[in-house]
Every structure is written in C-alpha cells, then in structure tokens.
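**Q** Show me how the following folds:
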Amino acid sequence: MRLITTDKYLPYIDAILVGYGKLVNLERTGKRGRPKKPYWEVPSELIYAMVKKHLSKGRICKVETELIFGTEEGLKNALKASKVSNNINTSFIERQNGTDRNRNSQKLRKTLSFSKELEEHELMTFFSLYSYNFCWSVGTLQLQDKQGKRSVKRTPAMAAGLTDHVWTIEEWIRFPTVQLC
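**A** Predicted coordinates for the structure are as follows:
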C-alpha cells in the first residue's frame, strides 16, 4: 500500500498516473472508426489524497482533504500504519521545498537568478538534493550522547545508513560514481 499526499496542483494527478499506473491499450474492435484511446489504470494498492487550502485575502481560511485514488478504508489503514503522520497533510514536501529554495537560489520566488535552461535547472536541483543528504547535518537527526545532550551530528544519508560521516562538498564531488544498472 502506497500513500501519496499533495496539494491541489492538478498536474500531480497525471504525474502520479504515469509514474505508478499501468497504460492499458484497448484492442481494436474491427468496426469502422477510430480505435478507443488507451487509458491509465490506477494500481489497487495506490492511495492518493489531496489537500485543498482555501484562501481569503491571502490567508488560509479553510483546509479540506479529498481522496483521489483508493478507498476510505485503505486511506485509514495507511494513515494508521504511518510512522510519521496520522492525517492527510503536505508538511514534509513543503518543508523539503522550503529547504530546496533556501539552498538553490534559482528556485527562489521573485528573483533575478532564475534558471534559463531546463537542463541547468535539473542539474542544480540534483546537486542541491544530494549534497543536502550527504553534506548537511540536520538538527532533528542529531543523536543524544551519554549525558543526554544532542551532540552527535547526522545527515539524512547517515540516518538511512548510507554513510558513517558528514561529507565535505569537495569529498562528495570527487567521489567516483558507479552505475549499478
């Protein structure tokens, strides 16, 4: 069972269908006319809910949630099984987007340092994301030492068990990559 939650940005629906769905091509009927168009089938284990924020004078006045794919029972089970949240929200991705804008000036709002080329934008996004995971210690991931103080700094990659130390940017850039495919 996979739970996905987003805000009401409508292109997410198509992106989720393409990413997780199965394209069903209908066979020709043998009759005259155009053949039926293929469509995306949603996997039964996919649960997708949307958070809709209503604004009044630039402030949030109402928040609604809507189940797009899946069943109410599946949604309840997914939220119950979640280790990080018991309601539909977008706080994790919003926090990541805030961090991304903070670390990547090309994504700032109302700025002159916008990306002029899509490829450059994508490369900077990957650089920001992966260097964050290996080279940036996160306060909420710190471990307590024996005296009960939060002093052992950790990166997201350390918390996931991918590395044992905070990397420098130079070390991270110089590390040889191996393609495993």
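
**Q** going forward, measure contacts and count neighbours with C-alpha atoms only.
**A** Noted.

**Q** What residues of the helix ranked longest in the chain count as buried?
**A** Determined from DSSP state H, the single longest helix within the chain is helix 118-135. Within helix 118-135, the residues scored as buried using 16 or more other CA atoms under 10 Å are 121, 124-125, 128-129, 131-135.

**Q** go on, stretch 47-56?
**A** Buried, per 16+ other CA under 10 Å, within stretch 47-56: 47-52.

**Q** What strand or helix carries residue 47?
**A** strand 46-56 (DSSP states H and E).

**Q** For the comparison step, fold the sequence that follows:
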Amino acid sequence: VETIQCIIFGDPKEIFKMLGTNSESYIGTSYAERINLTIRTSLARFIRKGMNFSKTMKMHQKAFDLFQAWYNFIKPHKSLRLEINSGNRKWFQRTPAMVEGITDHIWTLKELLTFRVPVQ
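**A** A predicted model of the protein is given here:
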C-alpha cells in the first residue's frame, strides 16, 4: 500500500512556491482539514441535512460568503495575536484581514453588514 501525491488543481510550481517547499516535499492536508472542521462547527448548514440546510445553491453561497467575511474581519484568532505588555492588556487581538493589511481594526457586525463595496 502506498500514498501517491498528486496536485489536482493549479500549477504545481506555483503551489510548491506558495507552500515554500519543493516537489519532493510532503503536502499535508492538515490545513484543509482544519478549515473544514471550523466551517462545519460554525455553519449548521454544513453539518447535516435538517432544519438548517440550504434549499438553493444561491443561498448556500450567500451563507458561506457571510461566514468568510465574519471569519476574516470580525473573529479574532488566538494564533494571530501579538504579545504586548501595556497596562492591563497583555495581548493585541488580530483578525486575518488585519494580518494581511486589509484593515487596521477588528470590525463590528454592523460595520460588516453596512459596508459598501466600491464599484470598479
């Protein structure tokens, strides 16, 4: 029995460059499985078919888009926090959008829901 590593989508050179590895390196699935678990525990429509399932693909996509915005702009991630020792605060909480330089603060739900996307 053996495991065969095969990239299904994307250019292998770009993927290995993004991962910071070479073609002989092992590509683990831990990152993909971690985000899958986060999605399943955060969105009831991904758990099982029941009261919360999406009746149309359009609504399913909208629910997932809202989850992504919440996850990246509102929810502080413990692994991204910075240690500071200023008075009572020991940690500076950050979101993925803050780490990427997209925003400089943790958004509120009201701010997210009322944000107007600029027309390009």
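
**Q** Tell me how the two chains score on TM-score.
**A** TM-score for the superposed pair, counting by TM-score structural alignment, normalised by the length of the second structure: 0.76. Supporting figures: 110 aligned residues with a CA RMSD of 2.8 Å.

**Q** all strands for the second structure, in order.
**A** Here the second structure has its strands, by DSSP state E, at 82-86, 89-92.

**Q** Would you mind finding the match for residue 67 of the first structure in the second structure?
**A** In the second structure, the residue paired with residue 67 of the first structure is residue 6, using TM-score structural alignment.

**Q** do you know how far the residue nearest the centre of the first structure is from residue 73 of the first structure?
**A** Nearest residue to the geometric centre of the first structure (CA atoms, centre = their mean): residue 93, 5.6 Å. Separation of residue 93 of the first structure from residue 73 of the first structure (CA to CA, to the nearest Å) stands at 24 Å.

**Q** try residue 79 of the first structure
**A** Residue 79 of the first structure is 10 Å from residue 73 of the first structure, by CA to CA.

**Q** Which residue of those two possesses the greater neighbour count?
**A** residue 79 (16 against 9; other CA atoms under 10 Å).

**Q** Apart from its neighbours in sequence, what residue is nearest that one?
**A** residue 86 (5.0 Å; CA to CA, 6 or more residues apart in numbering).

**Q** what's the neighbour count on that neighbour?
**A** Using other CA under 10 Å: residue 86 of the first structure sits among 13 other residues.

**Q** next one: residue 115 of the second structure
**A** By other CA under 10 Å, neighbour count at residue 115 of the second structure equals 9.

**Q** And it, what's its match in the first structure?
**A** So, by TM-score structural alignment, residue 115 of the second structure is matched to residue 175.
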